[in-house]
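Engineer: give the three-dimensional model of this entry:
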Amino acid sequence: MEIADWREKIDELDVQIVQLISKRAEAARAIGALKKQTDMPVYEPKREQAVFDRVKAANPGPLDDAQLMHVYERIIDVMRSIQK
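Structural biologist: Sure thing, here's the model as predicted:
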């Protein structure tokens, strides 16, 4: 494939990523509402660690676990802010 082909592939993947992140944000917002109703804390370190562990276990590469965790830490930060 040529560079233009790879870029087109990346553009298509970006649309899918945005759609999935939006769905994740909807779920986070719903969880935030439930946490508010039940006086649960937004920050749950054990749950976040479970997410990180599951993501690392599913990582096929080429990102190493540290790189993937960098991305996921930011995603989790944003989702936590949505829950507030």
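Engineer: every contact and neighbour count from this point should use C-alpha atoms.
Structural biologist: OK.
Engineer: and the helix or strand containing Lys46, which residues are buried?
Structural biologist: Using DSSP states H and E, Lys46 sits within helix 45-58. For helix 45-58, a neighbour-count test (16 or more other Cα atoms under 10 Å) marks 52, 56 as buried.
Engineer: need the contact partners of that helix.
Structural biologist: Residues outside helix 45-58 that contact it (Cα atoms under 8 Å, 6 or more residues apart in numbering): 65, 68-69, 72, 76.
Engineer: so can I have JSON lines of those residues showing distance to Ile3 and neighbour count?
Structural biologist: Listed next are the contacts of helix 45-58 as JSON lines, based on distance: Cα to Cα, whole Å; neighbours: other Cα atoms under 10 Å:
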{"residue": "Asp65", "distance to Ile3": "27", "neighbour count": "18"}
{"residue": "Leu68", "distance to Ile3": "24", "neighbour count": "16"}
{"residue": "Met69", "distance to Ile3": "28", "neighbour count": "17"}
{"residue": "Tyr72", "distance to Ile3": "27", "neighbour count": "17"}
{"residue": "Ile76", "distance to Ile3": "32", "neighbour count": "17"}
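Engineer: now the second one, please; I'll put the structures next to each other:
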Amino acid sequence: MTIDEIRQEIDRLDSELLRIFNERATLALRIGEIKKGLHLPVYDPAREKRIFTRMKGENPGPLDDQAIVRLFERVIDESRRLERIMTNQERN
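Structural biologist: Sure, this is the predicted structure:
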């Protein structure tokens, strides 16, 4: 493959990641609505730990487990931030 072909494949994957990130965020918002109705906190450290453990167990590389955890920490942090924003907007 040429550099341009590889970059096109990266662009395709980036577009797919964007779709997946937004789909995940939509689902996180739905969970946030349920948590709000049940008066549960947005932050669930046990759930996050299970996610990290599962992702490390499924990680085939070449990214090491610490990189995978950092990536998922960021994704989860943004989902949590979005949940908090939406919850605050509903109160106003």
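Engineer: show me where structure 1 has its helices.
Structural biologist: Taking DSSP state H to define them, one finds helices in structure 1 at 3-37, 45-58, 65-83.
Engineer: need the winner for burial among the ones you listed.
Structural biologist: For these, the largest average neighbour count (mean count of other Cα atoms under 10 Å) is found in helix 65-83, namely a mean of 15.
Engineer: that one vs structure 2 - mean distance after superposition?
Structural biologist: Once fitted to structure 2, helix 65-83 of structure 1 is off its aligned match by 0.8 Å on average (mean Cα distance after the TM-score superposition for structure 1).
Engineer: distance check, Phe72 of structure 2 against His39 of structure 2.
Structural biologist: To His39 of structure 2, Phe72 of structure 2 is 25 Å away according to Cα to Cα, to the nearest Å.
Engineer: now Glu90 of structure 2
Structural biologist: Glu90 of structure 2 is 14 Å from His39 of structure 2, by Cα to Cα.
Engineer: also Ala67 of structure 2?
Structural biologist: Using Cα to Cα, one gets 33 Å for the distance from Ala67 of structure 2 to His39 of structure 2.
Engineer: same thing with Asp11 of structure 2?
Structural biologist: 41 Å.
Engineer: kindly report the same for Arg7 of structure 2.
Structural biologist: The spacing between Arg7 of structure 2 and His39 of structure 2, counted by Cα to Cα, is 46 Å.
Engineer: repeat that for Arg91 of structure 2.
Structural biologist: For Arg91 of structure 2, the distance to His39 of structure 2 - Cα to Cα - is 14 Å.
Engineer: of the two, who's got more company?
Structural biologist: When neighbours are counted by other Cα atoms under 10 Å, Arg91 of structure 2 and His39 differ, and His39 comes out ahead with 10 against 6.
Engineer: got the contact list for that one?
Structural biologist: Counting by Cα under 8 Å, 6+ apart, His39 of structure 2 has no contacts.
Engineer: could you do Val69 of structure 2 as well?
Structural biologist: By Cα under 8 Å, 6+ apart, the contact set of Val69 of structure 2 is 52, 55-56.
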